[in-house]
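> Quick check, what structure comes out for this input:
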Amino acid sequence: MIALALTGSILLASAALVIALWLIGFPALSPPTSGLSLTVLLDLVKISFGVTAGAGAVIAVIVAYRRQKVVEAAELRAEATEQREVTKLFNERYSSAGEMLGHDSPAVRLAAIQALAALADDAPTHQLRQMVIDVLCAYLRMPQWTSETKDIPQADRIFIEGHREVRHAIIRAIASRLQEGTAVSWKGHDLDLTRVVFDGGDFSGAVFSARSINFSGAMFTAGRTSFARARFASGNVGFNQAKFSGGEVEFTGAEFEDCNLWFHGASFEGAKVYFNGAKFRGGITYFNFARFISGSVNFQWAELSGGVIDFHFAEFQGSSITLDDAKFMGAKVTFLGAKDWSTPPSFPKHGTVGLILPKGFPDSSSDLKEGSG
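Below you'll find the predicted structure:
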């Protein structure tokens, strides 16, 4: 390519000189007094080589450009080939782990969980990682059995316990990758945990920052499920129609920052739910149409510093709801429209700016007036 360009430049220089001489009639070389002087001839040669140099520069640019395009095309082909190989390997690992997840043996399924979690860590794109997370969440949504059920044969009880261990392995895999400083983060990925039965699980310190975190219809039946010190940042977090029927659910020290937290229609029927020291900063927390039947919900030392906490149309029938020592620091906390106020929450005697009590029901504190703040 370079030799061809050099040859072309020489030919172009020669052609330029010939054309210049032709334009002036091919005069004879003579002394300076007549004809074509040596000085003029040399000037013509300089001009021809100048033209050639310019043309050569253009040719060099064109050659370099074409060479660059060839290199880029080769790199793109190499990248595409590598991507195909990565995707092929991903699909092979995905299929293999999926088959293991359907195995009868809990040990094999536990290995499948580890394989899927590692596969999600290695996923080349956000979409592929989300696909693996969706599979793990789907397993949690499968119908659950409890070993507390009476008259279960021993073999079935062993199967149920093995199935429970697999489910808890998934919860640990997800929670560990939502921590600050983890090597591979799953923060920013949606979690569809609708209708999942929780008989324990530890999400302590997790960061939920995806567009959608959905626990709607989940059932918290036993054990200890912890969201202690978790941070819910932006997006929507749904516990709509969730049922808190047993065990303990902790939001102790959790932070809710500009997110919409939904407990719409949730039922509190025996579990102990703790929001002690939780921080509500902006956003809206909905407890509308929630039913507080038994158990306890504790907001002691919670910081209510922004946004709205809405108990519209909630029913307070028997749960012990404690806001004693809660810090009302600017959030609007409204109980207007409560459908049942027979077992009202307890409030601090003073410093309840932003608290709005229901109209037409007795106050739970002698210092609080209807619609007061």
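
> switch to C-alpha atoms for all contacts and neighbour counts from now on
Noted.

> in stretch 205-223, what's buried?
205-222 (16 or more other CA atoms under 10 Å).

> and Leu12, how many neighbours?
Leu12 has 19 neighbours, counted by other CA atoms under 10 Å.

> what do you get for the one 5 residues further on?
For Leu17, the number of neighbouring residues by other CA under 10 Å comes to 21.

> After the top helix by length along the chain, which helix or strand is next? Please name it.
In the chain, taking DSSP state H as the definition, the longest helix is helix 38-101. Going down the chain from helix 38-101, the next helix or strand is helix 106-122, by DSSP states H and E.

> Can you give the distance from that following helix to the centre of its chain?
Put simply, helix 106-122 sits 20 Å off its chain's centre (CA atoms, centre = their mean, to the nearest Å).

> end-to-end on stretch 32-41?
Chord length of stretch 32-41, first to last residue, is 11 Å (CA to CA, to the nearest Å).

> Please generate a structure for the following sequence too, so the two can be compared:
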Amino acid sequence: MTTEPPTPDPLGPAPLPDSPPLSLLTYRPPVVPAEELPVLSHRAMAWAAGALVVLGVGLAVGLLVAFGGGGHADQLDAIKTAGTIVVGAGGAAALWLTARRQRTSELSLNQVRAAHAATVADAEARRITDLYGKAADQLGSPQAPARLAGLYALERLAQDNPAQRQTIVDLLCAYLRMPYTPPRREPAPPSVARPSGVPRPLLSGPARQRASVRLAPPAPRGGTPSATEAEQEYQVRRTAQAILFRHLVYGTEDGPVSTFWADISLDLVGAVLGPANLIGCRVVAVDFTNVTFTGDVWFDRTRFGLSAVFTGARFTGEAGFSHARFDHDVRFGRVTFDGDARFAEADFGGSAKFDRADFRGPAVFTGAKFSQAASFADARFGDRAEFDKARFVQGWFGGARFGGNAFFTHSEFSAYASFKEVRFAGAFTQFGNATLASSEFFTAEFGRNTDFTETRFTGDASFTMAKFPEGVEFVRTEFGDVNFGGTRFALFAAFTEAKFAGVTRFYECHFGDRAEFQRTRFAADVWFENTEFADIAVFGAAEFGGSARFLHTRFGDVGGFARARFDGDVFFDDVRFDGPVGFVGARFARPLRIERVWVRLTGHKRKLETDSTWPPGTVIRVPGEADPLPEGWGVLELEEAAE
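Next comes the predicted model:
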């Protein structure tokens, strides 16, 4: 009865390998045995000798039969010829055996050399393993000098053995990831003057005890053992960090320096690092998740080949990434910058995420380039934020808070810009000369002195429910389709010489102060529906290329349309003018459409406002004694309707 092997459980533990595990330090492929050479047997040699004898006899007989009939001389020549042929064949066989013997000797020599090389490699591997093990043991020593010696031994080992560099870097990173609390450096206590006087041995009793206490020398200054150990560990970690980072410096454009370690990745998750200088470094990938940098750190001109992760990290000092290059994705989500954060001229080749990042100091992204999506969703900018001349493909700032000044002058968003629910609380919010494709400012709140001068909106723009508590300037701004639905302008709003190339909507807007649309050009249809101008509204010399609709709109103080040009249909439906109105020099290419336009009268209810000038072909109907119109108001009508 045969027993079948049991079926392996797919959910059970994996079977152990037949071969022992490879060393973590040195990997060598398995040795493939060389092909065995054929051995020349005795039987083969006997057959070869017999063949030579048969060949010689056969040749001799054949030659004698063919040429031996003439006499003894001919027979002798035939035998000599046969012997010569046999001797030549034997010589050829001997030459073949000599060549075979030479080849065997060379193969043996190669095997000896290979064995010697393997022996040397094994000795080198054992030496590396011994050095690595001793250095690792030194790192675990309670004595700081021993740990320092282990670090320098590992550095030398990695410098001399490029194949071991990543392994040694991983060991250094693991050491820096160990739990650690930096020492507290408290100011030294003031020096205490030693009491003067001389010993008085003749005193006895309580007097002597008091004197001994008074005359005792002060305790020697110095930290407790725990504080001393913390300071020593701090120095050891500084050394490990310096060794790790100085070998990542590439060198110059001409080529790397001899101390550069190529193709290195860093895993420092949760580590506590001191001040770091990584200017000009090159790494494959880094993971600084939840790392705490306790001092200034500089990554200027550093190149990150693959992913760079800084999620949850904290920079207690300045953080410099100027001219840094990120070839792939980078993550700065939930990062805290206590000091300045400088990303000037940084190049982000992949996506960049700064979601919920906290910039407590100035954030400088001047001239930064984002080749893919860049997200600053729910980020906090406590100080000024500089994005001047930054280039975005897609920029997401939804829910961000700008506590200081925000500068986006000359910036570019080539595909999309989202500022949904953003709060600008600084004194200045500048978008002057910026270029934005499709953009969204839904429910955004702007601070003081908001400037969009000469900004270009090349796609759809939405300012729905946005709030401008103080002045805003859209002077010479260019729009495509734009929606200002529900926007609140608390103080002046200047759209002087702005250009609206697409459909424009001012739906349920409120202008609390002066609204200027002088020399503004509306190339397509424009709606002012349910909009209120609480103060002066100036449309002087404005051009309306499409239809212009003023529906359910209220003009508070002054409504000025002097020299305005209307090339399309014009609708004034349910409009109220509370103050003077001016249409001097206004031109209408099509008949004006008026319905329920209310005009406030001054003085006596039957007297019109003398400063007002109305469109040609219109009259003001003054209410009579029995007219149902409210007191103090008239109705603007077309002359034909009035007749």
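
> if we can go back for a sec, can you list which of the buried residues of stretch 205-223 of the first structure are found in strands?
Members of these lying in strands (criterion: DSSP state E): 207-208, 212-214, 219-220.

> how about a markdown table for the residues you listed, with distance to Leu12 of the first structure added?
Below are these laid out as a markdown table (distance: CA to CA, whole Å):
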| residue | distance to Leu12 of the first structure |
| --- | --- |
| Val207 | 70 |
| Phe208 | 69 |
| Ser212 | 68 |
| Ile213 | 71 |
| Asn214 | 74 |
| Met219 | 85 |
| Phe220 | 86 |
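
> Per the alignment, Ala120 of the first structure pairs with which residue of the second structure?
Residue correspondence to the second structure (TM-score structural alignment): Ala120 of the first structure is matched to Ala158.

> nearest residue to its match other than its sequence neighbours?
Closest residue to Ala158 of the second structure apart from its sequence neighbours, by CA to CA, 6 or more residues apart in numbering: Arg165 at 4.7 Å.

> my read: that neighbour touches Arg156, true?
No - using CA atoms under 8 Å, Arg165 of the second structure is not in contact with Arg156, being 10.1 Å away.

> what about Ala107 of the first structure, distance to Ala97 of the first structure?
13 Å.

> more crowded one of the two?
The residue with more neighbours, out of Ala107 of the first structure and Ala97, is Ala97; 21 against 16, by other CA under 10 Å.

> show me the contacts for the alignment partner in the second structure of that one.
Matched to the second structure by TM-score structural alignment, Ala97 of the first structure sits across from Ala135. By CA atoms under 8 Å, 6 or more residues apart in numbering, the residues touching Ala135 of the second structure are 149-151, 153-154.

> Would you mind checking those residues for buried ones?
Buried subset of the contacts of Ala135 of the second structure (neighbour count, 16+ other CA under 10 Å): 150-151, 153-154.

> Same list (these) but as JSON lines, adding distance to Ser108 of the second structure.
Shown next, in JSON lines, are these (distance: CA to CA, whole Å):
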{"residue": "Gly150", "distance to Ser108 of the second structure": "43"}
{"residue": "Leu151", "distance to Ser108 of the second structure": "44"}
{"residue": "Ala153", "distance to Ser108 of the second structure": "40"}
{"residue": "Leu154", "distance to Ser108 of the second structure": "39"}
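
> Sounds good, over and out.
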